[in-house]
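Peer 1: only geometry, no sequence info:
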């Protein structure tokens, strides 16, 4: 399993459109085969910056999601709202403390 982190910056007047769309698709993303966890974060100092944080079983699962109709539709909508180029990282979780 690995973690995917995506940073996205939006035009201020587009934030609500992003949030509304995320609300509509979050369950579909979370229930996509291979996805084990999904969270959305908003930067405390810059409310136009958001991060998605998701767990995937393996790279093939993430790639299937990225090639799916769901992703294609979500990304086509979302990328119109960006005020900066998104950034993404795939990382291995090494330690969890609770």
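Peer 2: Noted; the coordinates are in hand. Bear in mind the structure is a predicted one, so any value in this text is a computation, not a measurement.
Peer 1: rest of the way, CA atoms for contacts and neighbours
Peer 2: OK.
Peer 1: now the closest residue to residue 88 other than its chain neighbours, what's its secondary structure?
Peer 2: Nearest in space to residue 88, with sequence neighbours left out and distances taken as CA to CA, 6 or more residues apart in numbering, is residue 6 at 4.3 Å. Under DSSP: H, G, I helix; E, B strand; the rest coil, residue 6 falls in the strand class.
Peer 1: which strands and helices lie in contact with the longest helix belonging to the chain?
Peer 2: Using DSSP state H, we find that the single longest helix of the chain is helix 15-30. Under the contact criterion of 3 or more CA pairs under 8 Å, 6 or more residues apart in numbering; DSSP states H and E, helix 15-30 touches strand 35-42, helix 69-78.
Peer 1: okay, one more to line up with it:
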């Protein structure tokens, strides 16, 4: 079974996000999924799980292996990536 890894996934939520009046900070989380041969992997289901609330957001990587989540509240998250014929990967 093949494996893939997260590349350029900075789970530090980017400060380039909008800041609302009530001190709520929403950010963008993005990254690229590559296999062990450093090739991008399209069609990967990527799930972002809020450690505190267990809320989930799901995205699918594009043809360049890139995924993006928008309007993500500041906090701690787990990222899970899965696709047929690949080993499921989890990053906390």
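Peer 2: That came through fine. These numbers come from a predicted model, not from an experiment.
Peer 1: quick TM-score on the pair, please.
Peer 2: Once the chains are laid over each other, their TM-score by TM-score structural alignment, normalised by the length of the second structure reads 0.34; 56 aligned residues with a CA RMSD of 4.0 Å.
Peer 1: can you tell me which of the helices and strands packed on helix 15-30 of the first structure is most buried?
Peer 2: Mean neighbours per residue, mean count of other CA atoms under 10 Å, is largest over those for strand 35-42, with a mean of 15.
Peer 1: list the contacts of that strand.
Peer 2: 26, 29-30, 48-57, 61-62 (CA atoms under 8 Å, 6 or more residues apart in numbering).
Peer 1: could you flag which of those are buried?
Peer 2: Using 16 or more other CA atoms under 10 Å as the burial test, the contacts of strand 35-42 of the first structure include 29, 30, 48, 49, 50, 51, 53, 54, 55, 56, 62 as buried.
Peer 1: ok so, going back, got a markdown table for the helices and strands packed on helix 15-30 of the first structure, with distance to residue 89 of the first structure too?
Peer 2: Below are these laid out as a markdown table (distance: least, CA to CA, whole Å):
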| stretch | distance to residue 89 of the first structure |
| --- | --- |
| strand 35-42 | 15 |
| helix 69-78 | 17 |
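Peer 1: mind naming the longest strand for the second structure?
Peer 2: Using DSSP state E, we find that the single longest strand of the second structure is strand 26-35.
Peer 1: output the contacting helices and strands for the helix or strand following it.
Peer 2: Downstream of strand 26-35 of the second structure, the first helix or strand assigned by DSSP states H and E is strand 45-50. Contacts defined by 3+ CA pairs under 8 Å, 6+ apart place strand 45-50 of the second structure against strand 56-60, strand 77-82.
Peer 1: out of these, which one sits most buried?
Peer 2: Across those, the average number of neighbours (mean count of other CA under 10 Å) peaks for strand 77-82, which reaches a mean of 19.
Peer 1: angle of it against strand 56-60?
Peer 2: Going by axes from the mean of the first three to the mean of the last three CA atoms, to 10 degrees, strand 77-82 of the second structure is angled at 40 degrees with respect to strand 56-60.
Peer 1: this completes my enquiry, with thanks.
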